[in-house]
Structure formats: structure tokens, C-alpha cells
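Trainee: Structure for this input, please:
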Amino acid sequence: MELSFDIRGNLEPYQKIEIEFEELKNYFSDRFENSVTRKAIFDSYAKYLIDFQKEVTPNFVQWIDGSFITNKENPNDIDFVNLIDFDIYEKNEQIIEVKFRKYGAKNNYPGVDAYFVKVYSEEHDKSYMTEFDLVYWRNWFTETKKNRMKKKFPKGFVEIKFGTKN
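Mentor: This next block holds a predicted model:
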């Protein structure tokens, strides 16, 4: 898949864009030969994925956003949300909180900013929580932060499906 960017360096189209892991590496790490941050961020992210798949689950969906998926030469980090089955989250909550979510992730994997959405089935009493969370993250990931003029701009974000279940 050929990815494109608007004049501000944001991913187009302004929606969720499904790609493969190798495409993420090629487009957002390898392509930036002069970047002093991208390779280290990507290596830390790749280590996170290996550990997460081994210690929690190989089956999950990830939404990736932030400056890492723009054409900014030297982003500060990679931001993403892991969408995993609620029962897997609850069984692994302690290790997720300590090692793989937000501050645990930042401490263990420099340059990684990780969040989670518990995915409840449509039949589950708490399925509304998944819907609320997905709307929240989709809104957050499809607009930039306000600039100095208090304007936001549209942008796209990336989805990668890991494992065989997804």
C-alpha cells in the first residue's frame, strides 16, 4: 500500500488505514535514513511487541498515531492503543499495568506511549464501554492537537492486526 501525507506532514486519508507491521517499519523507520530518533523508537517498539506477544497475547489489534506516523524527521515517541479481549486484559492486568501500559511501558520501552481498550463482545453487558473507548480514540487519532492559533487539523492513523484471531 502506498501511503501519502498532506502539506502538514499528516497521514492521508484522514481515517483508519490498515497496514502490515513490515509496512510500518518500511514507511516510518527505514525510510528516514537521517533521523536520529526513529530507529531507536522503532527498535524499542519492536521489543515491546515481542514481549507483549510472549507475555500477554499474540492476538490483538493496534491503532498507532502521533508524530511517529507523520513525516516528521525526529519524532519523540510512538503512540498506540492495544485493543484486546477484556478477559485477556483482566487475566493479565497486573503485568499489563506494570510493564505494558502508559508509565510501565515508558519505563521499560523508551519512546513507547501505550494505552489499552478492553474489547467486550456485542452481547456483553459492558460492550458500551468498548464503543465509548473506540469513539474516544478515533476522535483523538483523527485530529491534531490545537496549534498556537487554536486550530486543529485532520489526520489519519494506522491499524495493524497481530495474530491469527484478528
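Trainee: CA atoms for contacts and neighbours, from now on please.
Mentor: Noted.
Trainee: ok, which stretches of this protein are strands?
Mentor: Under the criterion DSSP state E, strands of the chain are mapped to 4-5, 11-12, 16-18, 60-65, 78-85, 112-119, 157-162.
Trainee: counting residues per helix, which one in this protein is longest?
Mentor: When the chain is parsed with DSSP state H, its longest helix is helix 38-55.
Trainee: what is the orientation angle of that one with strand 60-65?
Mentor: 160 degrees (axes from the mean of the first three to the mean of the last three CA atoms, to 10 degrees).
Trainee: how about helix 38-55: buried residues?
Mentor: 38, 39, 41, 42, 43, 44, 45, 46, 48, 49, 52 (16 or more other CA atoms under 10 Å).
Trainee: Stretch 129-145 too?
Mentor: 130, 133, 134, 137, 138, 141, 142, 143, 144.
Trainee: Second input sequence below; structure requested for side-by-side comparison:
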Amino acid sequence: MVDKLGSKLDDFKYPNSEILYGVDAYIIEVYPQGHKHNIRFLSDKAYWLDRFTKTRRIRGNKLSKGFLEINF
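Mentor: Predicted structure coming up:
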């Protein structure tokens, strides 16, 4: 689906997302269990969950992080 949408998603990923919305965003395509690319989704999800648990502090403030689901 991400490939089909192509440039329509550009505003929702870094660096455009940071310029437009102040969000450092990346896209993970979700594949259902049993799909041949499900392991790709699980790997990406594990990577980002790890990155979200090790946030740095800026001027003593912990940065807020989370997931945003976009349905087209």
C-alpha cells in the first residue's frame, strides 16, 4: 500500500513531517499475521519500540513519542 501511495505520503514522513507538523515521523507498513511480509512489519515495530524506550532529554525535559495510525 505504501508503494501504491508513493509521493502522497511524503508530508507524513521525515523531513517533510518535521517542517509541516513539527514531528520526526517515519512510516511502517503493517502486514497481517500469515502474510509473507509480516516479519518485515514485526522487525520494524521492534526497532521503533526500542527507539521509543530510549529517548534523550533536552533541557531536562523527556521528549514525548508515540505511534500514529493513518488509514487511506
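Trainee: quick one: TM-score?
Mentor: The TM-score (TM-score structural alignment, normalised by the length of the second structure) is 0.67; 65 aligned residues with a CA RMSD of 2.7 Å.
Trainee: sorry, back to before: now the strands of the first structure in CSV, with distance to residue 126 of the first structure and mean neighbour count?
Mentor: CSV is the format used below for the strands of the first structure (distance: least, CA to CA, whole Å; neighbours: other CA atoms under 10 Å):
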stretch, distance to residue 126 of the first structure, mean neighbour count
strand 4-5, 37, 14
strand 11-12, 33, 21
strand 16-18, 24, 17
strand 60-65, 19, 21
strand 78-85, 12, 20
strand 112-119, 9, 22
strand 157-162, 23, 20
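Trainee: Residue 104 of the first structure is nearest to which of the ones you listed?
Mentor: Checking those against residue 104 of the first structure by CA to CA gives strand 112-119 as the closest, at 8.9 Å.
Trainee: okay, and the closest one goes to which residues in the second structure?
Mentor: Per TM-score structural alignment, the counterpart of strand 112-119 of the first structure in the second structure is residues 23-30.
Trainee: contacts for the matching stretch?
Mentor: Identification of contacts with stretch 23-30 of the second structure by CA atoms under 8 Å, 6 or more residues apart in numbering yields 1, 2, 12, 13, 14, 15, 17, 18, 38, 41, 44, 45.
Trainee: try stretch 44-56 of the second structure
Mentor: 28, 62, 63, 65, 66.
Trainee: ok, which stretches of the second structure are helices?
Mentor: Counting by DSSP H, the helices of the second structure are 2-5, 16-21, 38-52.
Trainee: Now render the buried residues of stretch 129-145 of the first structure as a markdown table, adding distance to residue 64 of the first structure.
Mentor: Supplementary listing: those in a markdown table, determined by distance: CA to CA, whole Å:
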| residue | distance to residue 64 of the first structure |
| --- | --- |
| 130 | 17 |
| 133 | 15 |
| 134 | 13 |
| 137 | 10 |
| 138 | 11 |
| 141 | 8 |
| 142 | 11 |
| 143 | 13 |
| 144 | 14 |
